[in-house]
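Novice: My questions concern the predicted model and sequence given below.
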Amino acid sequence: MTETPELKAPVPGRLSAIRFEPLTRSIGAELFGVNLGEVTRDDTLFAELKALLLEYKVLFLRDQDISRTEHVAFARRFGELEDHPVAGSAPDHPGLVRIYKDLDSPAEHYENAYHCDATWREKPPMGCVLRCVETPEVGGDTIWVNMVEAYAKLPDHIKTRIDGLLAKHSIEATFGAAMPTEQRHQLRKRFPDAEHPVVRIHPETEEKVLFVNGYTTHFVNFHTPENVRFGIDYAPGGSNLLNYLISQASIPEYQVRWRWTRDSVAIWDNRSTQHYAVQDYWPSVRKMERAGIIGDRPF
């Protein structure tokens, strides 16, 4: 028989009674006895949930038998929702992206790489609310990574070296790579490569975040006399440094891994995390629906 987890009481000074259990020392907490439809209508509950999100960076709930309308309404408590230029939204629910994977899905793989959603935008999403509609019996987990911790644990000489660096993030080099040339060029015209700091400051917690991921292509201000003696210091020197930084997301000590069940939900802070959707479930089907919340310009 499975033992009931010892649930944490609300943090002192908070008024709500949300019960939760941290899932790792670094990131993630599961909430219990919470219905997101109720949270949407209750300012106190929402404030408590948002505070927990800032603290644990990704929150998980099970048995959320809510409608698409309720899903969208809850996500909108954080801010306005964004569409996706490639995946598109559910016809009757703008901003609710359907991520349906089966054997007839396109061959492209975007989810099974460590990434921060839509950093190719000038203003990447603040966060996302992802609900499981259908899940395989085995496989299909998702991993989230604490990129605040990833930055904090970098060696001091690396922190010094990347201070002030900027990098490009590209939809053309990722989603566009599988498109015909003209379509890819049109995508780039609509969404030119975005330029973001390699270390961003979280606008609410003021934490430093390592902000490079699978959408990042190159540094834009690395080729300086301080960094480059000979050409090889820039290429592959800069690329090697970028690959090293991107690889930090794969360190298990910074991660939490979630096993999906139908009607389970993940809410994550896209500013301070990355995630990886494990595609190990063929020929089974995995269907998810995601509401992405418009964010701000990283600084």
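Specialist: That came in fine, so what should we check first? Here the structure is a predicted model, which is why all the values come from computation and not from measurement.
Novice: switch to C-alpha atoms for all contacts and neighbour counts from now on
Specialist: OK.
Novice: what does stretch 252-268 contact?
Specialist: Contact with stretch 252-268 is made by 23-24, 26-28, 53, 57-66, 127-135, 139-147, 149-150, as judged by CA atoms under 8 Å, 6 or more residues apart in numbering.
Novice: no wait, stretch 197-210
Specialist: Counting by CA under 8 Å, 6+ apart, 54, 147-152, 162-167, 211-212, 245, 271-272, 298-299 sit against stretch 197-210.
Novice: also this one, for the comparison:
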Amino acid sequence: MDLTCTRLTPALGATVALPPGPLAVTDELGDRLHAALMEHLVLVLPAAGLTPGEMVALGETLGELGARHHSYVTHPDSEDVVVLTWGGDQKPDAAEWHADMTYRAEPPFASILQAVDVPRVGGDTLWASMYAVHDALDPGLRSDLEQLAAVHDMGAFRTPAYLDGGAEGITDAFVRAGTAVHPMIAHHPVTGRPYLNVSESFTRFVVGLSAPESARLLTYLFDLVNRPDFHVRLKWEPGTVAIWDNRGTQHYAVADYLPHRREMHRVAVVTDRRTPAPRPAEGLTAPV
């Protein structure tokens, strides 16, 4: 099976021309898509028009599913398909740069998102290459960041938690969502490339710094992610599918379409079945 990929920007993204006819979801297709994903980070499949079952099957060719969000609803046909619907006076919660669920110790490897109902104008999604952001850093700063880690938590999801249950609601939401500490410079398990691993949505504090030092450093890094040099932008059509590597990218769902309606379906792929399991560090005992 041959897939033709057309690059969208120098930083990241490609449109994938699928073979004509119904999509045959096979391991061979998963192999081809995975290889393209490692190169381009974001893949756009125009007019794919997948059913919930086909989205799940496609996700399973890439890895294990199940990284369900702590607050979103799922599709009646599959608990692995999250339904994201906004409209009226509801303020969307993804209009911030983020990688999905980094408040977990093991964030999902990839996401598959399909447009179901989109406004005539607006509601685009942008992705940023965190490889490119890393490479744009001053070498001295890169070296410093290699030694640092940062705390990630659920960020603005505190607001609905508070509205639903007050201070106890926030505490309960933290328990459900989790909190994680990640290196500020991570290395991709497949490509080995370093990437910046902080986001304005979920990164709260740099371990070992004072509050003012942490805030100044994170603000600088968040501003850098905003540069359009590192971005690709997708105008959705119903049936368009995007697949992205959650490790080397961040994304931003533009909230410029209200009060019009936007409905998307998403499948989160927890593990990368083509990535070897990490080997235990020398001198440590592997868990049984």
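Specialist: Done, it's in. Since the structure is predicted, the reported quantities are computational estimates derived from the model, not experimental observations.
Novice: could you list every residue that touches whatever residue of structure 1 lines up with W86 of structure 2?
Specialist: Mapped onto structure 1 by TM-score structural alignment, W86 of structure 2 lines up with K101. Applying CA under 8 Å, 6+ apart to K101 of structure 1 gives the contacts 285-287.
Novice: which of these lies closest to V72 of structure 1?
Specialist: Closest approach to V72 of structure 1 among those (CA to CA): K287, at 16.8 Å.
Novice: Count the neighbours of whatever residue of structure 2 lines up with the closest one for me.
Specialist: Matched across to structure 2, K287 of structure 1 falls on E263, judged by TM-score structural alignment. When neighbours are defined as other CA atoms under 10 Å, E263 of structure 2 has 16 of them.
Novice: swap in Y72 of structure 2?
Specialist: When neighbours are defined as other CA under 10 Å, Y72 of structure 2 has 10 of them.
Novice: are any of the contacts of stretch 252-268 of structure 1 buried, and which?
Specialist: Among the contacts of stretch 252-268 of structure 1, those classed as buried by neighbour count (16 or more other CA atoms under 10 Å) are 23, 26-28, 53, 57-62, 64-65, 127-135, 139-147, 149-150.
Novice: residue boundaries of the strands in the stretch 151-299 of structure 1?
Specialist: For the stretch 151-299 of structure 1, the strands defined by DSSP state E, counting those that start in this stretch occupy 166-169, 194-197, 199-201, 208-210, 216-219, 255-258, 265-269, 273-277, 286-293.
Novice: quick revisit: among the buried ones among the contacts of stretch 252-268 of structure 1, which are in strands?
Specialist: Among those, the residues falling in strands (DSSP state E) are 58-61, 127-134, 142-146.
Novice: Pull the contacting residues for L103 of structure 1.
Specialist: Contact analysis of L103 of structure 1 by CA under 8 Å, 6+ apart lists 282-283, 285.
Novice: Trace H70 of structure 2 over to structure 1, please.
Specialist: Taking TM-score structural alignment, the alignment pairs H70 of structure 2 with P85 from structure 1.
Novice: Checking that match next. Helix, strand or coil?
Specialist: Following DSSP: H, G, I helix; E, B strand; the rest coil, we place P85 of structure 1 in the coil state.
Novice: Now do it: how many residues are near it, please.
Specialist: Neighbourhood size, P85 of structure 1 [other CA under 10 Å]: 12.
Novice: Structure 1: helices as residue ranges?
Specialist: Here structure 1 has its helices, by DSSP state H, at 36-41, 43-56, 68-75, 147-152, 156-162, 181-190, 231-234, 237-247.
Novice: Out of those, which one sits most buried?
Specialist: Highest mean neighbour count among these (mean count of other CA atoms under 10 Å): helix 147-152, with a mean of 22.
Novice: Show me what it is packed against.
Specialist: Secondary-structure packing of helix 147-152 of structure 1 (3 or more CA pairs under 8 Å, 6 or more residues apart in numbering; DSSP states H and E): strand 208-210, strand 273-277.
Novice: Those strands into JSON lines, with extra columns for distance to P91 of structure 1?
Specialist: Shown next, in JSON lines, are these (distance: least, CA to CA, whole Å):
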{"stretch": "strand 208-210", "distance to P91 of structure 1": "35"}
{"stretch": "strand 273-277", "distance to P91 of structure 1": "24"}
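Novice: closest to F175 of structure 1 out of these?
Specialist: Between F175 of structure 1 and these, the shortest gap by CA to CA is with strand 273-277, which sits at 16.0 Å.
Novice: if we can go back for a sec, would you convert the strands of the stretch 151-299 of structure 1 into a markdown table that also reports distance to R41 of structure 1?
Specialist: Formatted as a markdown table, the strands of the stretch 151-299 of structure 1 follow (distance: least, CA to CA, whole Å):
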| stretch | distance to R41 of structure 1 |
| --- | --- |
| strand 166-169 | 37 |
| strand 194-197 | 35 |
| strand 199-201 | 31 |
| strand 208-210 | 32 |
| strand 216-219 | 38 |
| strand 255-258 | 27 |
| strand 265-269 | 17 |
| strand 273-277 | 27 |
| strand 286-293 | 18 |
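Novice: Could you say which one of those comes nearest to R19 of structure 1?
Specialist: Nearest of the strands of the stretch 151-299 of structure 1 to R19 of structure 1, taken as CA to CA: strand 265-269 at 15.8 Å.
Novice: What residues in structure 2 pair up with that closest one?
Specialist: Aligned using TM-score structural alignment, strand 265-269 of structure 1 spans residues 241-245 in structure 2.
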